[in-house]
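**Student:** sequence and predicted model, in that order:
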Amino acid sequence: MVVVTDDRPADNEPAAAGDSRASTEPAASGPGPKRLPLLLVLAAVLYGLDLLTKSIAVAKLTPGDPVYLIGDVVRFSLVRNPGAAFSMATGMTWLLTLVAAGVVVAVIRIGSTLRSPWWAVGLGMVLGGALGNLTDRLFRAPGPLQGHVVDFMAVGWWPVFNVADSAIVCGAILLVALTVFGFEPDGTRSTGKAAAGKEDAA
């Protein structure tokens, strides 16, 4: 009598150690979606809002004739600003124009690799604000690279500002906070050297 044997392991038997078919590691989740669309949409909204409010301010306000909203604290006051945000560096208009253009290029390049929604929000705010003020530098009087930015909002003793200035400052604060608390542009969170040492020891 011929005995036929089958040396193949049963399907319900555990695979032997070292078997190439065995998988002891859980499937790694892929990286999150890229956040460039979120960055660009937010930047476009802020850019449009900045252009709209500046156009209204130029049409409705007269330099030197402020409109008071809440006592003497909150007011609209039209100012042509040759300097940076909040009227700083007023004698370096052309340099500020080049810096703003560089910021726009840098943000778009970084944004193409972003996977963190919060980083996209922060950079979108910076991009929208930079584009708003850059447009003034390029197209407003007295000429290209020398254009004066339209500022029209004033609160207390704070220098007169606009939507673009607010977006840049708020975006920068958000980015600093994300960096301090360890949120990375790729969507991960850094836990510090101590946690990394524990993982290495494990």
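**Tutor:** Nice, I can see it. Here the structure is a predicted model, which means the values were calculated and not measured.
**Student:** hey, let's count contacts and neighbours off CA atoms from now on
**Tutor:** Fine.
**Student:** what about the strands in the chain?
**Tutor:** Ranges of strands in the chain, per DSSP state E, are 67-70, 74-81, 149-155.
**Student:** got a markdown table for these, with distance to residue 34 and mean neighbour count too?
**Tutor:** A markdown table is the format used below for the strands of the chain (distance: least, Cα to Cα, whole Å; neighbours: other Cα atoms under 10 Å):
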| stretch | distance to residue 34 | mean neighbour count |
| --- | --- | --- |
| strand 67-70 | 42 | 12 |
| strand 74-81 | 37 | 20 |
| strand 149-155 | 33 | 24 |
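**Student:** residue 41: which of those strands is closest?
**Tutor:** strand 149-155 (23.2 Å; Cα to Cα).
**Student:** for the closest one, name the packing helices and strands.
**Tutor:** helix 36-60, strand 74-81, helix 117-139 (3 or more Cα pairs under 8 Å, 6 or more residues apart in numbering; DSSP states H and E).
**Student:** let's bring in a second model and compare:
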Amino acid sequence: MAWLARGSSRLYGLMVLSAVVVLVADQVTKFWAVAALSGGERLAVIPPLIHFRLLYNAGAAFSTGTGVTWVFTLAAAAAVIGVLYIARRLASAGWAFGLGALLGGAVSHLGDRLFREPGFARGHVVDFIDYGPFVGNVADIALFCACVAMMVLSLRGVPLAGAPREESA
């Protein structure tokens, strides 16, 4: 775990904890949606704004790219690896939470792509929160919030990473 010692282990742990919360919340709600909702049924939550409706998304946002699900699998895997690498030298709690939400959403979508039907690396993401023209899930909300948080942190000049420390002999 020498790679972890290069940055703040407390902030890295905060990021991982945030990711686990997003991952668990997303997967639990997807499990509920698959068990409780049947195809096409709309359950009013806050009419007319929000309904629950079960869909399986083979593509990306707005169901684009449904024929190249494997590309989204690779992109999610690259995002997970990238976040874990970049976060080694976290310098703020804001970035830890933002990257944690990004990591949790990416890991959850990667899990769907790898292990859901129709098969390995071609799986469909479970979407069930219907916002009118859009249908998503908890991971999508976390990814959106992560992007907003990272834009705000960047605009405010909050550094992502601390200066690298010299390795001791």
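**Tutor:** Everything's here; your move. Quick caveat: nothing in here was measured; it's all calculated off a predicted structure.
**Student:** where does the TM-score land?
**Tutor:** With the length set by TM-score structural alignment, normalised by the length of structure 2, the two chains reach a TM-score of 0.87; 157 aligned residues with a Cα RMSD of 1.8 Å.
**Student:** looking at the strands of structure 1, which is nearest to residue 37 of structure 1?
**Tutor:** strand 149-155 (27.6 Å).
**Student:** for residue 199 of structure 1, see how far away residue 165 of structure 1 is.
**Tutor:** 43 Å (Cα to Cα, to the nearest Å).
**Student:** alignment lookup: residue 113 of structure 2 to structure 1.
**Tutor:** In structure 1, the residue paired with residue 113 of structure 2 according to TM-score structural alignment is residue 137.
**Student:** residues contacting that match?
**Tutor:** 93, 97, 143-149 (Cα atoms under 8 Å, 6 or more residues apart in numbering).
**Student:** ok, now with 7 Å
**Tutor:** Contacts for residue 137 of structure 1 (Cα atoms under 7 Å, 6 or more residues apart in numbering) come out as 97, 144-149.
**Student:** ok, for it, nearest residue in space, not its chain neighbours?
**Tutor:** residue 147 (4.0 Å; Cα to Cα, 6 or more residues apart in numbering).
**Student:** report the buried residues of stretch 167-181 of structure 1.
**Tutor:** 167-172, 174-175, 178 (16 or more other Cα atoms under 10 Å).
**Student:** now flag whichever of those is closest to residue 68 of structure 1.
**Tutor:** Checking these one by one against residue 68 of structure 1 (Cα to Cα), the nearest turns out to be residue 167, at 23.1 Å.
**Student:** the closest one and residue 127 touch, don't they?
**Tutor:** No. Counting by Cα atoms under 7 Å, residue 167 of structure 1 does not reach residue 127; the two are 8.6 Å apart.
**Student:** go ahead and flag the most central residue of structure 1.
**Tutor:** residue 123 (1.1 Å; Cα atoms, centre = their mean).
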